[in-house]
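what follows is a predicted structure for the sequence shown.
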Amino acid sequence: MSGASRCLLACSNFLTFLVSLPLMASVMITHFSSHTSCSHYLLHPLFVIGIVLFVVSILGMIGSCYRITFMLWFYQWLMFLLIFVLLCFTVLSVVEVHSGMRKGVSGESPRLQQFSDWLQMNVVDRQNWLGIKACLSETKICSSPEISPPARGLYRPIKNGCCKPPAHCGYKLKNGTVWTVPSSGLASRDHDCIMWSSEPNTLCYDCESCKAGVLSRIQEDWWRLSIIACCLIAFLVINFMVGCCAFRSSRAFDKYQRCGYKS
């Protein structure tokens, strides 16, 4: 039983090791080949996840193959911490997504007020928004030819909120992203209507509708990530249980050796 648990733990961590390598490699390649700050801003969390999986898998393989009890103990604690963090992220994702869906109105463009205060304060606050706005500008998301047709549906909330003035403002479309004020004046003088500019690097990037579009896109990503996180948690829980068996067998083996030496 002890040999089977150690072999199973080594194999499962080898799979985790294989997953972490291309993840870290893709992040590093994108980091050095990209000339925009947007990719760096988005890829840092992925790199951290890749490093954690790499370290955990190495500890699990070495500890199981060489019966190193302390390393297996450390592996178990790291695994427990990783499962706990993923659980917190999954619960937060589900709560935030559910909150936005509950407060949103079907058929309308998303509004900033429909999202939770936590998302507004921690995702699109003044400091973080500078980086997000730079990403939107550098990737030219408002230029339709720059985005492939399959991806346009994914970015529709952002394009609707950031690339054109809100419909209630009363702007008239001249061409492309150029909107003009009608002779009768704007229909509304709210914050978003005043902030709009036809300048390609400005557009409506400082509008609340743009922030709402970004948060709507983030919620969709969080929903997908929460599903992936649930699958990963199930895999890690199995690893954790197998690791417990391997840890107990390694500790029993150490105790047996000590007793043998005394005799």
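Structure's in. What do you need?

please make it C-alpha for all contacts and neighbour counts, starting now.
Noted.

which residue ranges of the stretch 151-263 of the chain form helices?
156-162, 191-195, 208-262 (DSSP state H, counting those that start in this stretch).

actually the stretch 1-150 of the chain, not the one I wrote
Using DSSP H, counting those that start in this stretch, helices in the stretch 1-150 of the chain cover 2-33, 37-66, 69-103, 117-122, 126-138, 149-152.

minimum distance to C193: which of these has it?
Nearest to C193, of all the helices of the stretch 1-150 of the chain, is helix 126-138, at 18.0 Å by Cα to Cα.

which residues sit against the closest one?
Contacting residues not belonging to helix 126-138 are listed as T36, S37, C38, S39, Y41, N122, V123, P200, N201, T202, Y205, D206 [Cα atoms under 8 Å, 6 or more residues apart in numbering].

list only those of those flagged as buried.
By neighbour count, with 16 or more other Cα atoms under 10 Å, these hold C38, S39, V123, T202, Y205, D206 as buried.

of the helices of the stretch 151-263 of the chain, which stretch is the most buried?
Highest mean neighbour count among the helices of the stretch 151-263 of the chain (mean count of other Cα atoms under 10 Å): helix 156-162, with a mean of 22.

that one packs against which elements?
Judged by 3 or more Cα pairs under 8 Å, 6 or more residues apart in numbering; DSSP states H and E, helix 156-162 is in contact with helix 208-262.

K159: which of the helices of the stretch 1-150 of the chain is closest?
So among the helices of the stretch 1-150 of the chain, helix 149-152 is nearest, using Cα to Cα, at 8.6 Å.

please compute how far that closest one lies from its chain's middle.
In terms of Cα atoms, centre = their mean, to the nearest Å, the centre of helix 149-152 is found 20 Å from the chain centre.

before we move on, what about stretch 239-250?
That offset, for stretch 239-250, works out to 30 Å (Cα atoms, centre = their mean).

quick one on the thing from earlier: go through the helices of the stretch 151-263 of the chain and name the closest to K172.
Nearest to K172, of these and by Cα to Cα, is helix 191-195 at 12.3 Å.

contacts for that closest one next, please.
So helix 191-195 is in contact with P165, P166, C169, L186, C204, D206, C207, E208, S209, going by Cα under 8 Å, 6+ apart.

between these, which is nearest V27?
Using Cα to Cα, the contacts of helix 191-195 come closest to V27 at D206, 29.0 Å.

roughly how far apart are the closest residue to the closest one other than its chain neighbours and C204?
Leaving out its chain neighbours, the residue that sits closest to D206 by Cα to Cα, 6 or more residues apart in numbering is M195, at 6.6 Å. Distance, M195 to C204, by Cα to Cα, to the nearest Å: 6 Å.

dropping in the other structure now:
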Amino acid sequence: MGVSNNITAFLNMIALLCSIPIIAAGLWLASKPGNECIRYFRWPILILGSLILLVSLAGFVGAYWNKQGLLAIYLFCMALLICLLLVVLVFAFVVTRPDGSYSVPGRAYKEYRLADFSSWLRNHITDSGHWIKIRTCLADSDVCTKLNQEYTAADQFFASLISPLQSGCCKPPTACGYSYVNPTLWTNPANPNADTDCYLWSNDQTQLCYKCNSCKAGLLGNIRNEWRKVNVILIVAVVVLIFVYIIACSAFRNAQTEDLFRRYKRDWVR
């Protein structure tokens, strides 16, 4: 194995290591409560990370055993995967840029407005066709039941940093004026706010605020926070992969030059 192939094999090990945090980020995203109910939104990162792992292994095999054809395929596939990863990264950054959160006096947690999130997220995740399945999935999860196990007193609950999903789906909006009994049980005010969500709230533990716009906004708030964290990992991974790819291309050209030189030298000796 030539020097250039040694370098390429080493670089593929780095690319392989880069795929591990991408796969881990994909698994983390897929395991989050909100994403468990949005099947098509769970898998892109996990799939890309797995493909990068497989392509890196192919590149290592091609470099170690000097399979120039396999190395050429590796370079093409890796370029394609890096481009796809960049597209996903930019797209995720754009659609999660608007922040629908707002602070509530006397509350540590924030509440969320649906209209303040990106139109793409609203149209593709919280439209009527998708939301019926999503809210059923959320109602079957333990997102809200956990709150009753963790908080008892009102002061303790109001000082907590609950997730956007819990803030939007498990309690009525603060502006409605409901009185706290426990995190998922609230008494009706005499004159509720005119907001539609105030009338949609139900103390039925299978209903709560799953039909509310605040619940849709809370889900988008969760997605935004989670993807913003994953974007940091993706940025670092993309930078490393691009750096590795540029050096691998140079090493591939050098390996071809070395092969041509060896053939010329062998033919000259004959």
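Good, I have the coordinates. Predicted, not measured: the structure shown is a model, and the values here were computed from it.

re the thing from before, and the helices of the stretch 1-150 of structure 1 as CSV, adding distance to W222 of structure 1?
CSV is the format used below for those (distance: least, Cα to Cα, whole Å):
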stretch, distance to W222 of structure 1
helix 2-33, 19
helix 37-66, 13
helix 69-103, 6
helix 117-122, 12
helix 126-138, 17
helix 149-152, 17
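
of all these, which one is nearest R224 of structure 1?
Across these, closest to R224 of structure 1 is helix 69-103 (Cα to Cα), at 9.5 Å.

could you tell me the angle between that closest one and helix 37-66?
Helix 69-103 of structure 1 and helix 37-66 are oriented at 140 degrees to each other (axes from the mean of the first three to the mean of the last three Cα atoms, to 10 degrees).

thought T69 of structure 1 was touching F247?
Yes - between T69 of structure 1 and F247 there is a contact under Cα atoms under 8 Å: 6.3 Å.

now which residue in structure 1 aligns to N188 of structure 2?
Using TM-score structural alignment as the criterion, N188 of structure 2 maps onto V181 of structure 1.

what's the burial count for its match?
Applying other Cα atoms under 10 Å, we find 14 residues neighbouring V181 of structure 1.

tell me which of the helices of the stretch 1-150 of structure 1 sits nearest to G260 of structure 1.
helix 69-103 (17.7 Å).

so how far is that closest one from its chain's centroid?
13 Å.

equivalent analysis for stretch 36-55 of structure 2, please.
Counting by Cα atoms, centre = their mean, stretch 36-55 of structure 2 comes out at 9 Å from the chain centroid.

buried set for it?
For stretch 36-55 of structure 2, the neighbour count (16+ other Cα under 10 Å) marks 36-38, 42-43, 45-46, 48-53, 55 as buried.

re earlier: out of the helices of the stretch 1-150 of structure 1, which comes closest to Y261 of structure 1?
Nearest to Y261 of structure 1, of the helices of the stretch 1-150 of structure 1 and by Cα to Cα, is helix 69-103 at 18.0 Å.

just to revisit the earlier point, out of the helices of the stretch 1-150 of structure 1, which comes closest to L232 of structure 1?
It's helix 69-103; of these, that one is closest to L232 of structure 1 (Cα to Cα) at 8.5 Å.

which strands or helices does that closest one pack on?
Helix 69-103 of structure 1 packs on helix 37-66, helix 208-262, going by 3+ Cα pairs under 8 Å, 6+ apart.

what sits against L29 of structure 2?
Taking Cα under 8 Å, 6+ apart, we find L29 of structure 2 in contact with N35, R42, E226, W227.

how much space between it and L138 of structure 2?
Look at L29 of structure 2 and L138 of structure 2: by Cα to Cα, they are 16 Å apart.

and what of I247 of structure 2?
Counting by Cα to Cα, the gap from I247 of structure 2 to L138 of structure 2 is 47 Å.

check R42 of structure 2 too.
15 Å.

what does L27 of structure 2 give?
19 Å.

the more surrounded of these two?
Under the neighbour definition other Cα under 10 Å, L27 of structure 2 and L138 were set side by side, and L138 has more, 21 against 16.

quick one: map that one onto structure 1.
Checking with TM-score structural alignment, L138 of structure 2 has L136 as its match.

now V240 of structure 2
With TM-score structural alignment as the criterion, V240 of structure 2 pairs with F235.

same check, this time on W227 of structure 2
Matched to structure 1 by TM-score structural alignment, W227 of structure 2 sits across from W222.

for its match, which non-adjacent residue is spatially closest?
Excluding the flanking residues, the one nearest W222 of structure 1 by Cα to Cα, 6+ apart is S93, at 5.7 Å.

what do you get for Q120 of structure 1?
Closest to Q120 of structure 1 by Cα to Cα, 6+ apart is L112, at 7.8 Å.

hang on, that neighbour packs against A212?
Yes - contact criterion Cα under 8 Å: L112 of structure 1 and A212 qualify, at 4.6 Å.

residue contacts, G100 of structure 2?
Contacts of G100 of structure 2 (Cα under 8 Å, 6+ apart): Y112, R113, L114, A115, D116, F117, A217, G221.

what subset of those is buried?
Neighbour counting by 16+ other Cα under 10 Å classes Y112, R113, L114, F117, A217, G221 among the contacts of G100 of structure 2 as buried.

would you turn those into TSV with distance to L147 of structure 2?
Formatted as TSV, these follow (distance: Cα to Cα, whole Å):
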residue	distance to L147 of structure 2
Y112	18
R113	22
L114	23
F117	25
A217	19
G221	18
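
of those residues, which is the nearest to Q156 of structure 2?
Using Cα to Cα, the buried ones among the contacts of G100 of structure 2 come closest to Q156 of structure 2 at Y112, 20.8 Å.

what lines up with that closest one in structure 1?
So Y112 of structure 2 corresponds to P110, using TM-score structural alignment.

leaving out sequence neighbours, find the closest residue to that match.
Nearest one to P110 of structure 1, counting by Cα to Cα, 6+ apart, is A212 at 5.8 Å.
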